[in-house]
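Student: Sharing a model that was predicted from the sequence below.
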Amino acid sequence: ASGTDHGDIRVLVGRGPGGFGVSPEECPQSSLYIVALRKELPTEAFYEKGLTAFASAIPPKQEYLARIKSTNYLPNVFMAAEARQRGMDVAVTFDEDGHLGEAAIANVGIVDAEGRLCCPEGRRILPGTSMLAARKIAPQRLPVVERPIRREEIFTAREMLLFTSASLCVGISHFEGRPIGQGPDAGRPGPVARWLRDALLEHMLATGTPF
């Protein structure tokens, strides 16, 4: 439909036509939209450079809303605006106890000082397909744990990773202006980010539905 080899397919389910109130009873039937979007693939330079991130002032969504894929994107909009104002790529939420949440439309994890892929608990985030796939694939090379991640752990982590359907896995090179990682990989995407990007693409091509 888009006339291009690369793009996104978005499926939108709504409650359909009706009044302007909040009651679903106003709507006689639901709606379904399938949208094809033209989109270029990320370049090698994008993955080699990595992303910059910071702690957002926007709080994470409440637990009962965080795991629902809905049209409530206002916090995401605020986070995107915040990143632009700060001159950085990614705003990341933290809960009241200082535990890592998620980015505006992406999941975040770290490779901790012990070499484990650590992903936040699922209570206050919406687990995305790329992060869930990474948790299945990563045990081929390193342990995977789901646990609370304290903000200060980021500065001792080997790597910080961003998971999205658009870029699969890309390394976060700096957090709050400080380089992530140690040694020659400090301040640049590390080996896990580079491997997972390729492994996730291979997994997607092997398990995706041909069209």
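Tutor: In hand now; what should we look at? Values in this document were obtained by computation on a predicted structure and should not be read as measured data.

Student: contacts and neighbour counts: CA atoms only from here.
Tutor: OK.

Student: Show me what the longest helix along the chain is packed up against.
Tutor: In the chain, with assignment by DSSP state H, the single longest helix is helix 191-207. With contacts taken as 3 or more CA pairs under 8 Å, 6 or more residues apart in numbering; DSSP states H and E, helix 191-207 sits against helix 129-137, strand 159-164, strand 168-175.

Student: For Gly190, the count of nearby residues, please.
Tutor: Here the number of neighbours of Gly190 (other CA atoms under 10 Å) works out to 25.

Student: show me the contacts for it.
Tutor: By CA atoms under 8 Å, 6 or more residues apart in numbering, Gly190 lies in contact with Arg158, Glu159, Gly171, Gly181.

Student: Would you reformat the helices and strands packed on helix 191-207 as TSV and include distance to His203 and mean neighbour count?
Tutor: Formatted as TSV, the helices and strands packed on helix 191-207 follow (distance: least, CA to CA, whole Å; neighbours: other CA atoms under 10 Å):
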stretch	distance to His203	mean neighbour count
helix 129-137	8	17
strand 159-164	14	26
strand 168-175	11	26
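
Student: Included below, for side-by-side comparison, is a second structure:
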Amino acid sequence: MTMRTVYVNGEYLPEDEAKISIFDRGFLMSDGVYEVTSVLGGKLIDFESHKIRLARSLSEMSMIQPAAFDDLLEIHRELVARNDIGDGLIYLQVTRGNPGDRDFHYPPADTPPTVVLFTQAKPDLVDSPLAKRGARVIAVPDMRWGRRDIKTVQLLYPSMAKMMAQQAGADDAWMVEDGYVTEGTSNNAYIVKDGRIVTRALSNDILHGITRAAVLRFAREAQMEVEERSFTLDEALNADEAFFTSASGFVTPVVEIDGEKMGDGAPGPVAKRLREIYLEESLKSAI
């Protein structure tokens, strides 16, 4: 197995030499934020939007921007080059740093944040078997905290929900609160009824997806009707088709919810067309 080069606090290191302190707030408190940027053909997809959302997450968490913030594009490109990434992902994490001991209180304001980036090669990112056959999802109660709009590293419940899906023979889970679908474990959720795309409006209840914003823009440009509102699980079960969006899944059709087939059980035309448009337009603007 080829050893990856990773980035830790200003240094490019072999992955087996990368270390952070056991007192790091990310390790002890999940006190950190992250972003995942897709790489297609060696170029970054939606990089500036991810950087803007990172700045927002840091601000909402009262975290200082790391010294490397203005160099993030260069760091991403360097990791792509050093690891020879054609299609794949770059994971970026910023934590509140190492205060030197464990304490519930935030460390002094001048404590340097911890910054970690690493790559993941994903050769089938575009030619995804899951997107071709469509995903099967189950519904689970949404039991996360109330600030889902901040992209924090508190991912225990989404991980648990993914395992619930796996144990049920499904691919993923959609979370439900007060009868309404919030989002998937790591993606935004959509249904299509009579040609109209329906997805939950932005609020603290869901992540403000970068891919979501781009897909809705492309949908409107293609004269598709979009309705941003909450939809119930019953509506989803009776929809013509469904899909989800994420930085790594792009637009992925959903063909089954809680064992009930969507339409004829195959990826629907709206989801398939939106995936084509998203990939085509995103590659044009990749950097």
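Tutor: Looks like it came in fine. It should be emphasised that the depicted structure is a prediction, and the values quoted were computed from it without experimental measurement.

Student: Look up how far Thr52 of structure 1 lies from the spatially most central residue of structure 1.
Tutor: Nearest to the mean C-alpha position of structure 1, by CA atoms, centre = their mean, lies Ala106 at 1.7 Å. Separation of Ala106 of structure 1 from Thr52 of structure 1 (CA to CA, to the nearest Å): 14 Å.

Student: The residue nearest to Arg188 of structure 1 when sequence neighbours are not counted and Gly181 of structure 1, how far apart?
Tutor: Once flanking residues are discounted, Arg188 of structure 1 sits nearest to Ser173: 4.6 Å by CA to CA, 6 or more residues apart in numbering. Applying CA to CA, the value for Ser173 of structure 1 to Gly181 of structure 1 is 8 Å.

Student: Let me see the contact set for Ala165 of structure 2.
Tutor: Shown in contact with Ala165 of structure 2 (CA under 8 Å, 6+ apart): Val137, Ile138, Asp171, Asp172, Ala173.

Student: of those, closest to Gly195 of structure 2?
Tutor: The closest of the contacts of Ala165 of structure 2 to Gly195 of structure 2 turns out to be Val137 (CA to CA; 21.4 Å).

Student: residues near the closest one, how many?
Tutor: 24.

Student: before we move on, what about Leu201 of structure 1?
Tutor: By other CA under 10 Å, the residues close to Leu201 of structure 1 number 15.

Student: okay if I get the contacts of Ala165 of structure 2 as CSV plus distance to Arg200 of structure 2 and secondary structure?
Tutor: Below are the contacts of Ala165 of structure 2 laid out as CSV (distance: CA to CA, whole Å; DSSP: H, G, I helix; E, B strand; the rest coil):
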residue, distance to Arg200 of structure 2, secondary structure
Val137, 17, strand
Ile138, 18, strand
Asp171, 21, coil
Asp172, 18, strand
Ala173, 16, strand
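
Student: ok, and the most crowded of those?
Tutor: Most surrounded of those: other CA under 10 Å gives Ala173, at 29 neighbours.

Student: dump the residue contacts of the aligned partner of it in structure 1.
Tutor: Matched to structure 1 by TM-score structural alignment, Ala173 of structure 2 sits across from Ala91. Neighbouring residues of Ala91 of structure 1 by CA under 8 Å, 6+ apart: Ala53, Phe54, Ala55, Ser56, Met79, Ala80, Glu82, Ala83, Ala103, Ala104.

Student: One more pass at 10 Å, please.
Tutor: Contacts for Ala91 of structure 1 (CA atoms under 10 Å, 6 or more residues apart in numbering) come out as 52-58, 76, 78-84, 102-105, 175-176.

Student: Kind regards, and thank you for your time.
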